[in-house]
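Trainee: below are the sequence and a predicted model for it; my questions follow.
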Amino acid sequence: MKQIISICHSIMKSIYRILPLSGSHKELLKNFCYGKSGGIFKHIQGYQNWQVRQGVLCSLFSNTDSGLSIPDDIPLTTVIIPACNLKKIRKCLTSIRNAKIKSPFEIIIIDGNSHEDITTLCKEFPGIRMIHSDATPGFLSAANRGAEEAKGEYLLFLNGNTEVLSGWLDELAVALYKHPEAGMIGSQIVHGKTGKLYESGNLICRNGEILPLGCNDVPESPEFNYFREVDFSSAVSIILRRKLFLKFNSFDEVCGSAYLEEADFALKLQRDGYRNYVMPLSRVFYHGSKHCSVSDIFFKRWGNYLASHSLYDKASDFFAMRKYSHSRIFYLDAEVPMADRGSGGMDAIFFMDYMKKRGYDVVFHGEYTPDFIPKYTPILLRMGVECVYTPQRQVWKYLEQYGYSFDYLFVSRVYQAQCFDWLFRKYCRRAVYIFNTVDIHFVREELEAQIFKSSLLLSNAMQTKRVELLIASQADATIVISRDEKRLLEETYGLKRIMHIPQARTVRGRSGTWEERKGAVFIGSAHLPNIDGLLYFYNEILPLLPADFELTVIGEALRDMVKLKDECHALLECGQIKFVGFVSDLADYLDHAKMTIAPLRYGAGTKGKVASSMSYGVPCVSTSFGTQGTDMQHDVNVLIADTPRDFARCMVRLDTDFNLWMKLSDGGIDFLTENYAPEKVASMMDQVLSLATVHKKSLSVLCRPVVSASQLETISAEQTGRTTAEDFASALEVLGFWNHFILGVDTVEWADYFKKYTEKIIVNTKDRKDICDVILSSCIPEYSSFQYSEYLAMGGVWLLPLPAKNSANQFFNMLKRSGFNQMDLLESGGNKILCCRKTIQQKEVYGKK
């Protein structure tokens, strides 16, 4: 049966070759026939290759919306293709035609004494330029000749034995446009037969070995799928500026014999201060198979340079343990940032962009969106942010393998911090921990519980409070978004290292005239305070407004959530409220609106919708919850109203009073420029990193981990003297644990000493009217007694003098049974103190606890 199928396939192949169809139409015919064959050709090599290719295309382009924006003034790109054989060139050109390229480009085919009539391609592919070259056939001479004839500002060298994929040229051209420091940028190269990576850029080792990154891995592997610096990319597909190519005298024939002309040229660029990159979102299928190898000529020229600039001695070192040339930050958030759908996404993008500009390597994971998210994940990849996503990578496995490499942990939101606490403690203990609250969740949850009079919501808020305060107290630095939240944590709960970082917003400026503007806009995500705010507006404010007043609601997730809630159906049926869902550019609506509104009844942090409105010069009417912690002033840069009648009056004033409108518009722009300018926020972030690093170093000097009872016995034997109250205070000052903890003390001396550091001291630790976030015990008379197990079970942090040597083992086991997973020895005042940290109650992470 196989023989019959093979004969049939051969006949079909022969007919296919002589069909009077263009290459693109033949490709469509092949896809149709193979797709409808039901796998009867599964033992045929050609069918197997087709299956691999389709599988790769399906995995890489399941959603064609890549989110790439092409600048209007992007220069012309000249694509230079050295001719190989007619069949391969035709397939290559067909793939270019099907790639739906949006950037301006031209194609030059360099015919170096080909034995086939390449000129026939000009009829099939109108617009290409065919140039005959008398030089020695080969890539080097053809590429140099093509550069001389090019009209484009950008040169893109493409091997003729390739098929390009969607986004190939656009991704390269935009990357070069946005990176003036770039020398050469290469595509990710996928093997045409196996569908595995051929390379995603190359590194050159000190011994001259070429290390193709990602070779034989899957193309979407997170480690090799983001814009990153490399030593060079193979000239299968590379782009660079024409003036730069000519400045360095084109490709050098000396290294051409070893197929290392692009590596030689890349190192010339690198030595002159330029950076070479790979853009993995630009992909090509390559049907060749030869990798660059070590060359004596090349090594003689570059050996000394490589000795001082290469990351690895030899290629095998890369697989033994990864090295990194920059400090690394692991950035954890709830979901992949969606800057066009909410202020939280805008803030996350700003933070990561800031980190990249400061020279850090950033690795991102979104807990609730662990997969590759079309449009939004590519935005991060283009920024040069490595994204850990499933099914290619489970995040806990990634941290297990690479957690040692992180210098910083940047953790957004309490729930993500709680969920990943055990992973960070286990695999990233050396990393500086920065906790970004986004907003203080327990404050928002308490307000929500009060509004809805729910004991269940209040209980949840209390649990969130316990965890959030504990995380903030143990972090090396904590970021809050409003000044009110900073005061709350510092003055009410005694926390230290709290940094106020406002939302960074760029002033867009207003356009259009006041007379052309009409109605109001509400911007929001599916956040519960936003839904409550809309219902509050509909039920209590809208009836007080003119019957022709219109509200436009922007937010796709918000619209979808409203559709799911029965109590919100009236919003959808109201003729005065229009839900437009997602919009790509807020200017399309804000440039035509009289105002925006923020009728919020509860929440925490600051509201990005108010700042976004100001950036477009559109005044906002808000409740006090919408402006809390911002220092915005009523009737100066915003209108603030907390009753339905006052809110409606403010809206009518803005709709009818031109002078008031202009005053608030100018005031909002001035306020944003003074307080929310990105460069000012970046300077504040410098202080956060500095503060957190200093604190981590102070702990590193004082602390050493305790991991066994025998180690504790050894430490106990070294101890001399009794630990004093001053020693505990010194240790506490390093750790930063103060007012918000309940102190269990057994002597008046200790209680009096701590009074100057704490506002509340509860001597009887069984009195739990206050939240027991963390317990500090000054001393335990009998370590052999288990009367303290109840206190230990309450969690948090204990700061304890060391036990006697003969009871160390029993004491250690008691701590372990009580759930303490981190113990550190602190030395203070010549004495030794044991700091025992208890695991935060965990949620499940990918099946592991």
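Mentor: Yep, it's here.
Trainee: rest of the way, CA atoms for contacts and neighbours
Mentor: Will do.
Trainee: hang on, Ile840 in a strand?
Mentor: No. Under DSSP: H, G, I helix; E, B strand; the rest coil, Ile840 falls outside any strand and is assigned coil.
Trainee: give me the helices and strands touching the strand ranked longest in the chain, please.
Mentor: Longest strand of the chain, by residue count under DSSP state E: strand 275-286. The helices and strands touching strand 275-286, judged by 3 or more C-alpha pairs under 8 Å, 6 or more residues apart in numbering; DSSP states H and E, are strand 162-164, helix 168-178, strand 182-191, strand 228-230, helix 261-271, helix 376-383.
Trainee: return the most buried member of the ones you listed.
Mentor: strand 182-191 (a mean of 28; mean count of other C-alpha atoms under 10 Å).
Trainee: how far away from the center of its chain is whichever helix or strand comes after it?
Mentor: Next in sequence after strand 182-191, counting helices and strands by DSSP states H and E, comes strand 197-199. Its chain's average C-alpha position is 24 Å from that of strand 197-199, according to C-alpha atoms, centre = their mean, to the nearest Å.
Trainee: take a look at this one as well, against the first:
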Amino acid sequence: MLQLLDFFKNEGFDIVFTSTASKSELSLDLDALGIKSRDIMLNDSGFDDFIKDINPTVVLFDRFLTEEQFGWRISENVPNAIKILDTEDLHSLRKVREVSHKKEVPFSLRTWLQEDITKREVASILRCDLSLMVSTFEVQLLTETLKIDSNLLLHLPFLLEKIQYAEQEAWSDFDERINFVCIGNGKHAPNVDAVLWLSKEIWPLIRKALPEAEVSVYGAYMPQQVNQLHKPEIGFLIKGWTEDVNEVFENTRVNLAPLRFGAGIKGKLTTAMQNGTPSVTTAIGAEGMHDGLPWSGVVAETPENFAREAIQLYRNRKDWKKSQQNGLDLINQLYNKQKLRERFSLVLNNLQRNLEEHRIHNFMGNLVQHQTLQSTKYLSKWIEEKNKKK
């Protein structure tokens, strides 16, 4: 989201950031970035006057739940505003994979297609003029499986600065690094499952081969079931939130990301690449992230393979250096901030010039939009009246 805000600011837009979430001491100081911010409420007709007063040319929704709540109000009050959905990842895909994993049944597209959350998310994509997709896998899923018009989608992963030669030269070398790391926010279910799996089935195999090795687990909001895994005697250390994730990666030899479900692309993996730290992950972890280019490390599925590859990468300087170079190539080729900005700017300018024609061709989106105005709109108004009586 910060990268997108920076993009619009660079394009010369005046930005107003609105949210229903309460600010906290950890909230970003948007004013310092020259961005206005306003609090808004759900199911509140006061938003209509607010948005008409601003009269935006572009509205960006943070995930489909936000579009569900406010999209119809945008269409009704500022119909000429370009509606862009930042999907972050396909939430429906992540959720169905999580349920399948807990039920210990294989994930299937058939199941995903039948779920209500999938229909809601796809409807949100159809209602918008453009949806930003971070994963090449998810773009392919929508265009090939659901036959969604590719003109409604833009592959826009993380916008990262190109790694310069001088930066690469400043990285700590193989012999200067030690141990393993595993990073992920504790409020995100795939991360919690990854730490549990690492502790139970993978780390004992690594520790047996490398009896002096340690793995440090970082992440805010770790639940008790993770905190109780802290066992220094076997080198499994739960360290919680870290102020400087780059420093952590800079001093660690191998990153472990044993993700068994999820969607989108993983910031922990690109951050590792930016600091020259190879990663061992799963097919889910690397999904949609490397577009056929060699992975920055190894992809493994079973605990035995995962542990074996982690040990090999940890011990073998040649393999480690090659994986590090692969990560540098991925960042500079697929996540190049300048190239991605140019791509987004071109698409946005075309939308601004040809919005009416673009919408005419999005017939399914018009159909879904029509039905939404007849349902979501009146549900929201009913909730608003109910709240007034309370």
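Mentor: Looks like it came in fine. The model shown is predicted, which means the values in this text are computed figures rather than measured ones.
Trainee: quick one on the thing from earlier: so the longest strand of structure 1 matches what in structure 2?
Mentor: Per TM-score structural alignment, strand 275-286 of structure 1 has no counterpart in structure 2.
Trainee: which part of structure 2 matches the next helix or strand after that strand?
Mentor: Sequence order places helix 296-309 as the next helix or strand after strand 275-286 of structure 1, per DSSP H and E. On structure 2, no counterpart of helix 296-309 of structure 1 exists by TM-score structural alignment.
Trainee: just the strands in the stretch 101-250 of structure 2 please.
Mentor: Remark: strands assigned in the stretch 101-250 of structure 2 by DSSP state E, counting those that start in this stretch are 130-133, 153-155, 180-183, 215-218, 236-240.
Trainee: what's the mean deviation for the fourth one versus structure 1?
Mentor: Per the superposition on structure 1, strand 215-218 of structure 2 and its aligned residues are separated by 1.7 Å on average (mean C-alpha distance after the TM-score superposition for structure 1).
Trainee: which part of structure 1 matches that strand?
Mentor: Using TM-score structural alignment, strand 215-218 of structure 2 lines up with residues 551-554 of structure 1.
Trainee: could you dump the helices and strands packed on strand 275-286 of structure 1 into a markdown table and include distance to Phe410 of structure 1?
Mentor: Converted to a markdown table, these look like this (distance: least, C-alpha to C-alpha, whole Å):
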| stretch | distance to Phe410 of structure 1 |
| --- | --- |
| strand 162-164 | 37 |
| helix 168-178 | 26 |
| strand 182-191 | 28 |
| strand 228-230 | 21 |
| helix 261-271 | 31 |
| helix 376-383 | 16 |
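Trainee: distance to Ser24 of structure 2 and mean neighbour count added to the strands of the stretch 101-250 of structure 2, as CSV?
Mentor: Below are the strands of the stretch 101-250 of structure 2 laid out as CSV (distance: least, C-alpha to C-alpha, whole Å; neighbours: other C-alpha atoms under 10 Å):
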stretch, distance to Ser24 of structure 2, mean neighbour count
strand 130-133, 28, 24
strand 153-155, 32, 18
strand 180-183, 23, 24
strand 215-218, 22, 23
strand 236-240, 19, 19
